[in-house]
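**Student:** Fold the following.
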Amino acid sequence: MARVRDPNLGWLKFFKIIFGEPLEKTTAFLSAWISYKPDDVVAAVDEVVDAVIDETLNFNRPIQFSDDLEHVYPIPFRKKERSLVPAKYLNSQQSKTGSNYLAYIVEQPEECDAKIVITVKSSADHFEHREAIRQSWAPREARKEDVQVVFLVGQGSDVINDEIKEEFFKHKDLVIGNYVDSYQNLTIKAMTGIDWRARNCHNAEFVLAVDDDTFVNLDDMMTHLQRLPEEENFIECSERTVTKGKVWREGQWAVSEDQYEFDVYPNYCNGPCYLMPVETADLLLGASRTTPSDHPADDVFISGILRVKTEVPLIQYTRTGAPGWCQELNNRKPRLPQRMVKEHLKKSQL
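**Tutor:** Alright, predicted model coming up:
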């Protein structure tokens, strides 16, 4: 039986952007011809198209951002990325192997009317980090009405848990989970944020995921949102994209071969900062229902594994060419809370 192709091919759309309407008849003919060819011919044509995008159109290159850019576009999804994800994650059988992440939540904000929801992954004992964020780039009294910031935390010692409860009743901006707050549970932590937003923030348009050592310039972010494509699924690596990321077998970020059998990950967004429309977040959340959540690195799981499973493209910038409104201050360096406030003061004086 002949394979039927979707006429709205991603590469066809981008050919038109580059070359305009004169190319339309040629690509329409090519699409019709492919529709009646066997899989091996389709694969060969796809490979040629990939090569054209790579070498001729230069469309599979990261964006070198500049303030005069009016629009940014995702790189077309490359189906060969699926070969970098183990089959156990890509399998979409009806039996649910993923998690109901809402079940992990024990305390959460009651209201959410914002258009932009920012979820901040925070270690349970990082009280000063969270307070620094409230006092710098996300103070409640100065926060824009269409932005809501929530902190994602798990369980620590009894003393820490008691302090977290006090913090919650004071600020009402924590999503508290009943999982152990550890590196191995980062994926659960991040996914509780996505699930909480889907259930509670019905007016949201974008979801931004950041770490608690990240400084966000909200004004610049709001301006940047106008550059993003409308009515398209994508994940924007707003700070940095990891390409050909190595799967570490030893050390803090070790992943066993049973968890991930390949040695290299598909491209994914570096954890401190990635952005997506809510439609994309909902798509990833749906895919997570049939995906094992055993990979500890949330950025790999969400912007790598789930993205590839749902064939969502990336908006990818060069290493030194990101938009700049999202800046990692690095938890491993000392005095981060003070540096967070200092960065805010510097930005506010510009």
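
**Student:** From now on I want contacts and neighbour counts done on CA atoms only, so please keep to that.
**Tutor:** Fine.

**Student:** The longest strand seen in the chain: what's the following helix or strand?
**Tutor:** Using DSSP state E, we find that the single longest strand of the chain is strand 147-155. Following strand 147-155 in sequence order, the next helix or strand is helix 158-171 (DSSP states H and E).

**Student:** The stretch 151-300 of the chain: helices as residue ranges?
**Tutor:** Using DSSP state H, counting those that start in this stretch, the helices of the stretch 151-300 of the chain run over residues 158-171, 186-200, 218-225, 278-288, 298-300.

**Student:** The shortest one: what's the following helix or strand?
**Tutor:** The helix or strand immediately downstream of helix 298-300 is helix 307-310, counting by DSSP H and E.

**Student:** So which elements touch whichever helix or strand comes after that following helix?
**Tutor:** Tracing the chain past helix 307-310, the next element assigned as helix or strand by DSSP H and E is strand 314-315. When contacts are defined as 3 or more CA pairs under 8 Å, 6 or more residues apart in numbering; DSSP states H and E, strand 314-315 packs onto strand 235-236.

**Student:** What helices and strands are in contact with the strand it packs on?
**Tutor:** strand 273-277, strand 314-315.

**Student:** Next, the buried residues of the longest strand of the chain.
**Tutor:** Along strand 147-155, these residues count as buried under the neighbour rule (16 or more other CA atoms under 10 Å): Val147, Gln148, Val149, Val150, Phe151, Leu152, Val153, Gly154, Gln155.

**Student:** Now do that strand against helix 158-171, angle only.
**Tutor:** Relative orientation of strand 147-155 versus helix 158-171 (axes from the mean of the first three to the mean of the last three CA atoms, to 10 degrees): 160 degrees.

**Student:** Let's compare: structure for the following, please.
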Amino acid sequence: MKYGKHRFVLISILIILIVTVSGCGIILPFAKDKAPDRVSDLSAGSIFIDANEIRSQTIALLNNAQRAIFIELSALDDPEIIDLIINRSHQGVEVRILLDQWQRENAQTVKNLKNQNISVQYYPAQKGQYHRLRYMVIDYQVAVFYGQDWLQKFANTHTLAIKLTGNTAWSLAKSFAKDWQYTTTLALELPETINLPEDNISLALNGKVKQQILYAINQSTTDIYAEVEQISETETVQALIAAKQRGCRVRLLLSPSCAEGTPNTIKALKEAQIEVRYFKSTDNKTMNFNVGVFDNKTLIMSNSSWSYNTFVINHEGSLSIPSPHAVNKINSVFEQDWENSTPA
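**Tutor:** Here you go, the predicted model:
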């Protein structure tokens, strides 16, 4: 008994000496500081707003490609861009394209491209599933992540695209190679590695899109605002209501089509005292915008709306970007759109 007491005292003295000599009080596991939040340096200039700017930036990147162009879209029928793709391929740039097999616009596009020996394939989605992943990769090291397809009918839309020049561009190149092999059973030859800076951007695909968005909602403590075509997936709606109940201000700017398409969801959100408004353009733009901002720190852009099909059935993607510059730009766009919107 006496020996045990002395042993306890000795161990206590040793711990005090170690803490004193080390000069810090965080050597014990339970006392470690919380890891600092990741921050992305994505610039405001990397965010492209509306169809005209996005299209012009896309054309410039296609013209600048030296080695490879990978395109993954739901649909494509823009004749100028199709001609440019054909020209770049004939100039020796490797071109690979994946499209959705269920979009009628693609039939003529695929025929025209194949007639010019362009490598274009339909992503093998199952019946009832749509291929909604939308991005382009240039030379394995620059990428653009899109909120809508390259279609003539989308020439005047309120939409969003994000240019990536960090390691997420390489992640998208590898993702494309994976989808290409899944589609064709043929492996693409990629560089072993591309030395790009860490951009602290998180790419989510398919079911992880929902996880990414739900995590952001559940971690928010002060403010959530989202400009999304539709929010109807049950867990997401419940998470937004829970965020409101714990003190977050929640503002949702949705497509006017939700009034008839998801009336029960709109009712539930309004009953929870969530601020809901409908997008209204001052220059007759239609809405293809799907982005949320959480605690004014992180934005999440998804290829499509926050619905069951997006989260469970379709081939989709999203980006989580903890960039103050990008958040500030989206904030200014949102506030302008909010001011012009109409109450739900």
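
**Student:** care to give me the TM-score?
**Tutor:** The TM-score (TM-score structural alignment, normalised by the length of structure 2) is 0.33; 171 aligned residues with a CA RMSD of 5.6 Å.

**Student:** hmm, back to that, quick one: closest of the helices of the stretch 151-300 of structure 1 to Asp39 of structure 1.
**Tutor:** Asp39 of structure 1 lies closest to helix 278-288 among these, at 25.8 Å (CA to CA).

**Student:** Taking helix 186-200 as reference, get the angle to that closest one.
**Tutor:** Helix 278-288 of structure 1 and helix 186-200 are oriented at 120 degrees to each other (the same axes, to 10 degrees).

**Student:** what's helix 278-288 of structure 1 packed up against?
**Tutor:** Counting contacts by 3+ CA pairs under 8 Å, 6+ apart, helix 278-288 of structure 1 packs against helix 186-200, strand 206-211, helix 307-310.

**Student:** Buried residues in the first one, which are they?
**Tutor:** Going by neighbour count (16+ other CA under 10 Å), the buried part of helix 186-200 of structure 1 is 186-198.

**Student:** From Leu254 of structure 2, how far out is Pro263 of structure 2?
**Tutor:** 12 Å (CA to CA, to the nearest Å).

**Student:** circling back to that earlier point, mind putting the helices and strands packed on helix 278-288 of structure 1 into CSV with distance to Asp50 of structure 1?
**Tutor:** Converted to CSV, those look like this (distance: least, CA to CA, whole Å):
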stretch, distance to Asp50 of structure 1
helix 186-200, 32
strand 206-211, 30
helix 307-310, 17
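
**Student:** And these: which comes nearest Phe127 of structure 1?
**Tutor:** Judging those by CA to CA, what sits closest to Phe127 of structure 1 is strand 206-211, at 13.5 Å.

**Student:** got the helices of the stretch 151-300 of structure 1 as CSV, with distance to Glu47 of structure 1 columns?
**Tutor:** Formatted as CSV, the helices of the stretch 151-300 of structure 1 follow (distance: least, CA to CA, whole Å):
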stretch, distance to Glu47 of structure 1
helix 158-171, 53
helix 186-200, 33
helix 218-225, 33
helix 278-288, 26
helix 298-300, 26
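
**Student:** Between the ones you listed, which one is closest to Val45 of structure 1.
**Tutor:** Of all these, helix 278-288 sits nearest to Val45 of structure 1, with 28.1 Å by CA to CA.

**Student:** picking up where we left off before, who's more crowded, Pro263 and Leu254 of structure 2?
**Tutor:** Per other CA atoms under 10 Å, whichever of Pro263 of structure 2 and Leu254 has more neighbours is Leu254, with 26 against 13.

**Student:** Surely that one and Glu275 touch.
**Tutor:** No. Counting by CA atoms under 8 Å, Leu254 of structure 2 does not reach Glu275; the two are 10.8 Å apart.

**Student:** Please enumerate the strands of the stretch 201-344 of structure 2.
**Tutor:** 202-205, 223-228, 249-254, 275-278, 286-288, 290-294, 298-302, 317-321, 342-343 (DSSP state E, counting those that start in this stretch).

**Student:** circling back: the helices and strands packed on helix 278-288 of structure 1: which one's closest to Ser31 of structure 1?
**Tutor:** Across these, closest to Ser31 of structure 1 is helix 307-310 (CA to CA), at 22.5 Å.
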